[in-house]
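K.L.:
Generate a structure from the sequence data that follows.
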Amino acid sequence: MDNMDLEVLREAQAWMAQGHRVVLGTVVRTWGSAPRPVGALLALRDDGRLAGSVSGGCIEDDLVLRMREGRLAARGPERLRYGVSGEEAARFGLPCGGTVALVMEPLGLQSALDELLARLAAGERMQRRLSLADGRVQLQALAGEAPDGTWLDETAEDGRGSLVSTHGPSWRLLIIGAGQLGRYLAEMAVALGYAVSVCDPREEHAGGWPVVNAPLVPGMPDDVVLAMKPDAHTAIVALTHDPKLDDLALMEALASPAFYVGALGSALNQRKRQARLAEHFGLSAAQLARLHGPIGLRLGARTPPEIAVAILAEMTAVRYGAELPAGLQGRDALRLGQGLPAACQGLDA
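P.N.:
Below is the predicted model of the structure:
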């Protein structure tokens, strides 16, 4: 769930507290080129006001009309589909004949919205199960992974009459370094829906940390990384420029399943860092090749907020598997064995 969808739930809660009738729409399936992904949310209140989006606007116009006329989810949850025909797709502004399937849910005490938002505010990750027969909701806290090791991210009907959705941060970012760059990176990453934590044992840097949604974690970087148990939804970024701190984090991060590991520094410093990690910590050439550095896309960034943008842009590209032109890639790509001490060359992953 991204921050925009969380704001939709908060807006719906506020409208209900004001006495409005509110209907929550969830994208449950798409075909073709759809404007919003599965799981996207839209809240409508009885006077036609809305929050969120499920299309470019034309579907919302039809939903608002139904809401004002009292025809939307009047007796309980209902399914709607837009764009089944080419003519209808054109009418509702769906590109390339796309189709969007929605579940529209009238909100009330049975929806457990207050409890859901309270537990999300406490940092929990929640599974919400909506009965399509009577609109009742069951909530379950998630530890993060299913027994088979996959993340429970999908929004879908379960084949047993329920709509199951996952709420709360799916992606995590650990920042090593509470300096100015770390602050901008944390603020922007929170806005992108990451659960952000920061490690910096240096009191002169960590004192007065201003980002309340990105808590400081006590301890040395290697211990913090191990305690975090990085998985394929975790990014770890080292920004201190202090080898005694950055290297501790990187030696554990590069041996983990983290989808992104990066470190601040020039190409020369990166090669020196890779040599240290190989010689002193025994990291293999394949593990060292995972290190992104110089960190971030080559956007010409100079200021701390610009560098934060470049880092998050690279993280986003890696997260979605986007192929980037070589001129944009910031990393000093390491061929296996190249530039490493002789003792490390030829090591297996």
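K.L.:
Please make it C-alpha for all contacts and neighbour counts, starting now.
P.N.:
OK.
K.L.:
which SS state does the nearest residue in space to residue 259 that is not next to it in sequence fall under?
P.N.:
Computed as CA to CA, 6 or more residues apart in numbering, the closest residue to residue 259 that is not its neighbour in sequence is residue 232, at 5.0 Å. At residue 232 the chain is in coil, as set by DSSP: H, G, I helix; E, B strand; the rest coil.
K.L.:
was I right about residue 232 contacting residue 261?
P.N.:
No - if you go by CA atoms under 8 Å, residue 232 and residue 261 don't touch, sitting 11.1 Å apart.
K.L.:
Following up with a second sequence; could you model it the same way so I can compare the two?
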Amino acid sequence: MDSVDLEVLKSCDVWVKSGRRCELVTVIKTWGSSPRPEGSMLGICEDGRVVGSVSGGCIEDDLIARVQEHGITRIAPEIVTYGISADEAHRFGLPCGGTIQLAIEPLTDSSRIGELLDRLADHELTTRELDLVSGAVTLRKADAHAQLALTSEYLITVHGPRWRLLIIGAGQLSRFLASIAVGMDYQVIVCDPREEYRVGWQVDGVQVVHAMPDDLVLEMQLDSRSAVVALTHDPKLDDLALMEALKTEAFYVGAIGSRLNNAKRRERLTQFDVSEAQLAKLHGPVGLYIGSKTPAEIAISILAEMTAVKNKVQLPVGMRVEEAKTLAAQAASDAVCGI
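P.N.:
This is a model prediction of the structure:
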């Protein structure tokens, strides 16, 4: 499963190589409320086919209608703004009078979409510098802090996996977790030294590594855009990896298991010279409480919590698995006691 933006680039590449005229539309800036964030992309083919989204509403309809009526006639990139007036905001479905600025770029062989896709296939974070006058494109290797930028002459967009997820354990749950994370534009690595688990384990776009998890954690040099989730239930594999991960800047470190096993794990980690502050970063039992039972539901629960942490959302008490089950147990005890 590709991320939406990667799907847009792949479709545009196919259209260009097949000789069809097409345009790439990119959200540059938004004011007020907007359904899609900056950097979101939409591809439009001359035959009216579209992929991706820049507004989730009538803006796409307007862009498509113009192509259907006039064809693709642009020969150079153009900056277009929707929603300046209240009437336009209502017409184009922009809530609260929002305004959205788009770059519309006619694509050709010189747009270097194929080369960009090759770089992304190698997990290279890349900036694409578009000359707004000539349409010329320059690709450069980017650092993790690169951001979309617009000047009077250039539009610079950032492409590639800006977030990394290391999954410890190649099991069924890992398969669902990895598949969804790839669709969310994570670079996903699955680590499992156990050959019997790795055999037959495969998810497109996911690297499977035969290494000791703690060694790989050190090798990856986890930063604030990295996450680690331990899923083996084997302390010999999970604990050592967690010990090293908790000492890094990883924005999320989690481990599956019951509340009892989680408590035992925390006790073991304190014996590995893990400080209280580092231990406080551990999410376990991992995930949000949504009544999940199947591997697919548990994967959604984990990624929901990861996303909340990544976006710095303060979750209400009782949303995390341990908190919810503790509150439920307390409520059941109070009911038995007649409280």
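K.L.:
what about the aligned partner of the residue nearest to residue 259 of the first structure in the second structure, distance to residue 52 of the second structure?
P.N.:
Under the alignment (TM-score structural alignment), residue 232 of the first structure pairs with residue 224 in the second structure. Residue 224 of the second structure is 28 Å from residue 52 of the second structure, where distance means CA to CA, to the nearest Å.
K.L.:
quick revisit: if I look at the residue nearest to residue 259 of the first structure, how far off is residue 176 of the first structure?
P.N.:
Residue 232 of the first structure sits 19 Å away from residue 176 of the first structure, going by CA to CA.
K.L.:
Quick check: the longest helix seen in the first structure compared with the second structure, mean distance?
P.N.:
Once the first structure is assigned using DSSP state H, the helix that runs over the most residues is helix 304-320. By mean CA distance after the TM-score superposition for the first structure, the fitted helix 304-320 of the first structure averages 1.2 Å away from its aligned residues in the second structure.
K.L.:
Could you name the helices and strands sitting against that helix?
P.N.:
helix 180-191, strand 260-263 (3 or more CA pairs under 8 Å, 6 or more residues apart in numbering; DSSP states H and E).
K.L.:
quick one: what's aligned to residue 198 of the first structure in the second structure?
P.N.:
Taking TM-score structural alignment, residue 198 of the first structure has residue 190 as its aligned residue in the second structure.
K.L.:
Quick one: residues contacting its match.
P.N.:
Residue 190 of the second structure makes contacts with 166, 167, 168, 169, 170, 174, 178, 206, 207, 208, 209, as judged by CA atoms under 8 Å, 6 or more residues apart in numbering.
K.L.:
Narrow these to those in helices?
P.N.:
174, 178.
K.L.:
Please, a PyMOL command that selects the buried ones among the contacts of residue 190 of the second structure?
P.N.:
Of these, the buried ones can be selected in PyMOL as follows, counting by 16 or more other CA atoms under 10 Å:
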select buried, resi 166+167+168+169+170+174+178+206+208+209
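K.L.:
Could you pull up the residues touching the nearest residue to residue 95 of the second structure once chain neighbours are set aside?
P.N.:
The shortest distance from residue 95 of the second structure to any non-neighbouring residue, by CA to CA, 6+ apart, is to residue 33 (5.7 Å). By CA under 8 Å, 6+ apart, the residues touching residue 33 of the second structure are 94, 95, 96, 97, 98, 99.
K.L.:
just to revisit the earlier point, out of residue 224 and residue 52 of the second structure, which sits in the more crowded spot?
P.N.:
Using other CA atoms under 10 Å as the criterion, residue 224 of the second structure and residue 52 rank with residue 52 on top: 22 against 14.
K.L.:
surely the more buried one meets residue 7?
P.N.:
Yes - under the criterion of CA under 8 Å, residue 52 of the second structure makes contact with residue 7 at 7.4 Å.
K.L.:
do you know how far the residue nearest to residue 259 of the first structure is from residue 168 of the first structure?
P.N.:
16 Å.
K.L.:
In strands, which of the contacts of residue 190 of the second structure appear?
P.N.:
Cross-referencing the contacts of residue 190 of the second structure against strands under DSSP state E gives 166, 167, 168, 207, 208, 209.
K.L.:
out of those, who's nearest residue 242 of the second structure?
P.N.:
residue 168 (9.6 Å; CA to CA).
K.L.:
Now the closest one: closest residue in space that isn't a chain neighbour?
P.N.:
Spatially, and ignoring its direct neighbours in sequence, residue 168 of the second structure is nearest to residue 230 (4.6 Å; CA to CA, 6+ apart).
K.L.:
hang on, that neighbour packs against residue 165?
P.N.:
No - counting by CA under 8 Å, residue 165 is not a contact partner of residue 230 of the second structure; they are 10.7 Å apart.
K.L.:
Run through the helices of the stretch 51-200 of the first structure in chain order.
P.N.:
For the stretch 51-200 of the first structure, the helices defined by DSSP state H, counting those that start in this stretch occupy 58-68, 86-91, 113-121, 180-191.
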